[in-house]
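Asker: got a predicted structure plus its sequence, pasted below:
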Amino acid sequence: MEISNEMISRLAKLSRLSFNDEEKEAIKADLQNMIGFVDKLHEVDTGNVEPLLHIIPHQNIYREDRIEGHISNQEALHNAPVH
């Protein structure tokens, strides 16, 4: 996919940004590099690769709930400002 100056202008308008000509050329080159990289990724044969759902193989590890020290309602309200 070729990035045109019109496309850069349209993206700038959609994002409500303004760029001078030098910045537009730099953005154009960056976008072209990104699209080229994605095109290379499309060429990789992933037919025999299993999908990765999560990097860490662990499930959530839960612990039993424990009721520990607590404060009474009066103690909690003691910290609240008086209205």
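Answerer: Nice, I can see it.
Asker: only C-alpha atoms for contact and neighbour calcs from this point on.
Answerer: OK.
Asker: for the residue of the chain positioned farthest from its centre, helix, strand, or coil?
Answerer: Distance from the centre of the chain peaks at residue 74, with 44.0 Å (C-alpha atoms, centre = their mean). Of the three states, residue 74 takes helix according to DSSP: H, G, I helix; E, B strand; the rest coil.
Asker: next, count neighbours for residue 21.
Answerer: Here the number of neighbours of residue 21 (other C-alpha atoms under 10 Å) works out to 10.
Asker: got another, please set it beside the one above:
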Amino acid sequence: MTIDEQTVDKIAHLARLQLAADEKKGMIKDMNKILGFMDKLNEVDTTGVEPLVYMTAEPNVLRDDIVKQEITTEEALQNAPDHNESYFLVEKVIK
């Protein structure tokens, strides 16, 4: 498979990009290099190689959740710029 100008135009449209003519030429060249590299990878014999699911066999080391400081609702609202009895009040951001 090779990348042509129509393919770059379609990808640019999907990615909402506007490319100049010289940028398109560079993109065609770069994308064809990527596809050439992928073709090289397809030549590698991977028979007997298990697919890699995780980068390491080590388990995640998680710490225990320990509450170090508790505050009441009233304490949390003390420094709030705008609040009512129980909640922070913020400006509406979605119309």
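Answerer: Here it is on my side, so go on. Here the structure is a predicted model, which means the values were calculated and not measured.
Asker: now the strands for the second structure?
Answerer: For the second structure, no strands are identified by DSSP state E.
Asker: packing partners for the longest helix seen in the first structure?
Answerer: The longest helix of the first structure (DSSP state H) is helix 21-43. If you count contacts as 3 or more C-alpha pairs under 8 Å, 6 or more residues apart in numbering; DSSP states H and E, helix 21-43 of the first structure packs onto helix 5-14.
Asker: helices or strands next to the helix it packs on in the packing?
Answerer: For helix 5-14 of the first structure, the packing partners by 3+ C-alpha pairs under 8 Å, 6+ apart are helix 21-43.
Asker: and the helix it packs on, how far from the second structure on average?
Answerer: In this overlay with the second structure, the average offset of helix 21-43 of the first structure from its partner residues is 0.7 Å by mean C-alpha distance after the TM-score superposition for the first structure.
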